[in-house]
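J.: next come a sequence and a model predicted from it.
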Amino acid sequence: MDVITRHLPEFGAGLLQTVELSLLALAGALVAGVVVAALRAAPVAVLRGAGMAYVEILQNIPLLVWLVLAVFGLPEIGVTAGLFTTAVVVIALYQGAYVAEAVRSGINAVPVGQGEAARALGLTFTQSLRLVILPQALRTVVQPLGNLAIMTIMNTALAAAVGLVELTAAANRVNLAEADPIWIFVTAGLCYMALSALTGLVSGVLERRLVILR
């Protein structure tokens, strides 16, 4: 246990990096997911096709591959950014594909009459989606979005493979110095568990407050 107390600054810095990466990636994923879900619900076939292509391409290639391509491949064509920024963008875009599907299921759960009433009032597709459909859809899928938030936290560990020193990388560095993997990685696992439990608690509270009783 002494190994943990001796290296608390390293664990603290790694945990903070994981939290920052998770929060920014979640925010980006929510924005990307809502936009793509709107495309998939659009009345224009080209837009629906673009949304479907985004989801299929992002979901069917592992996140680690995307991270490696972005970190090591983009500089080869002159596209450069900081490691942290690159990891945030890649994870956000990747998770956005899953968020899009969750939001689309929420859109499908909204009664058809809601959209018809919006059109009868003279609202455009964009207006009805923004003012009528999406607010209800998002309240319907709070728990699935909470599960995706937990998935995002877990996926941030893959950023260690491209050199970002988040919680997993910090634990690995401590282990290389101390050679005590049991305590070190159990501690890291407990940190991930605490973040996931907190996220689940928050999503549960939000779901109870925002649920739409039909």
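T.: Done, it's in.
J.: contacts and neighbour counts: CA atoms only from here.
T.: Noted.
J.: chain center to the top helix by length along the chain, what's the gap?
T.: Looking only at the chain and at elements set by DSSP state H, the helix with the highest residue count is helix 8-40. Its chain's C-alpha centre lies 6 Å from the corresponding centre of helix 8-40 when counted by CA atoms, centre = their mean, to the nearest Å.
J.: report the buried residues of it.
T.: Judged by neighbour count (16 or more other CA atoms under 10 Å), helix 8-40 contains these buried residues: 10-11, 14-15, 17-19, 21-23, 25-26, 28-40.
J.: buried residues in the next helix or strand after that helix, which are they?
T.: Helices and strands here follow DSSP states H and E; after helix 8-40, the next one along the chain is helix 45-59. With burial defined by 16+ other CA under 10 Å, the residues of helix 45-59 counted as buried are Leu47, Arg48, Gly51, Met52, Tyr54, Val55, Leu58.
J.: put this next to the previous one:
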Amino acid sequence: MIDFTILTTYQDEYLKGFMTTIEASLLGLVGSFIIGVIIAVFRISSVRPLRWFGTAYVEFLRNIPLLITVFVFYHGLPVLHINLSGFASGTLGLAVYTSAFIAEAIRAGINAVPKGQMEAGRSSGLTYIQTMRYVILPQAIKVVIPPLGNQFINLVKNSSILGVVAGLDLMYFGDTINSETFDVFSTYIFVGLFYLVLTIPLSLFVGYLERRLARAY
């Protein structure tokens, strides 16, 4: 049976972890999107070093566990005398890791835009960067909104990695509460419910966007 007294007794801890999870997810979302757009442009660049860097970045990060990426920031950077908090390390690792998947989604969107769009932009006097910013990327992002939405949902769930590096998120406080109550089932059921409060509305919103874009096209 679920012990609801755990929720009422430790409501402050749950709420603090919930707010930290929201903050980490929002920062990770913004950071991964910005990095992902840059890497996607590198991936389709005509400049070989940029294209090679973008390819190496995506292939490396997509094929290693998220935990290793976070540990690089949390345990690796102190070797260079750069000390980050658990929250900062976890959020940076989350953003960098997710950016590789977002980059691939955006690259696919860019490739879906007719090549004549780039030629039209350049012939009108825009530079490559301006054409990419004002002509290509707006069209590409519209195409890949559904897969981007799915990546953002995964990002929210993956934010639980902060609990491993004392990031003060939901999982961290869930572990703390469990160490005091020894009620694994009830403690983590409530943690899961808090994650559902975040992911279900986001999932419904992504579904709405998919249906709206399907009608538009």
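T.: Done, it's in. Fair warning: this is a prediction, and the values are worked out from it, not measured in the lab.
J.: and the longest helix of structure 1, what does it pack onto?
T.: Of the remaining helices and strands, those touching helix 8-40 of structure 1 by 3 or more CA pairs under 8 Å, 6 or more residues apart in numbering; DSSP states H and E are helix 45-59, helix 83-109, helix 142-155, helix 167-178.
J.: so what's the residue count around the aligned partner of Val103 of structure 1 in structure 2?
T.: The equivalent of Val103 of structure 1 in structure 2 is Ile106 (alignment by TM-score structural alignment). Ile106 of structure 2 has 27 neighbouring residues, counting by other CA atoms under 10 Å.
J.: and the longest helix of structure 1, which stretch of structure 2?
T.: Using TM-score structural alignment, helix 8-40 of structure 1 corresponds to residues 11-43 of structure 2.
J.: average offset between that stretch and structure 1?
T.: In the superposition against structure 1, stretch 11-43 of structure 2 averages 0.5 Å from its aligned positions (mean CA distance after the TM-score superposition for structure 1).
J.: what do you get for stretch 97-107 of structure 2?
T.: On superposition with structure 1, the mean distance recorded for stretch 97-107 of structure 2 (mean CA distance after the TM-score superposition for structure 1) is 0.6 Å.
J.: any idea which residue is closest to the centre of structure 2?
T.: Leu155 (3.9 Å; CA atoms, centre = their mean).
J.: how near is it to Val96 of structure 2?
T.: Look at Leu155 of structure 2 and Val96 of structure 2: by CA to CA, to the nearest Å, they are 11 Å apart.
J.: same check on Leu213 of structure 2?
T.: From Leu213 of structure 2 across to Val96 of structure 2, the span is 28 Å (CA to CA).
J.: more neighbours: which of the two?
T.: Ranked by neighbour count (other CA under 10 Å), Leu213 of structure 2 and Val96 place Val96 first, with 22 against 14.
J.: residue in structure 1 matching the more buried one?
T.: Applying TM-score structural alignment, one finds that Val96 of structure 2 aligns to Leu93 in structure 1.
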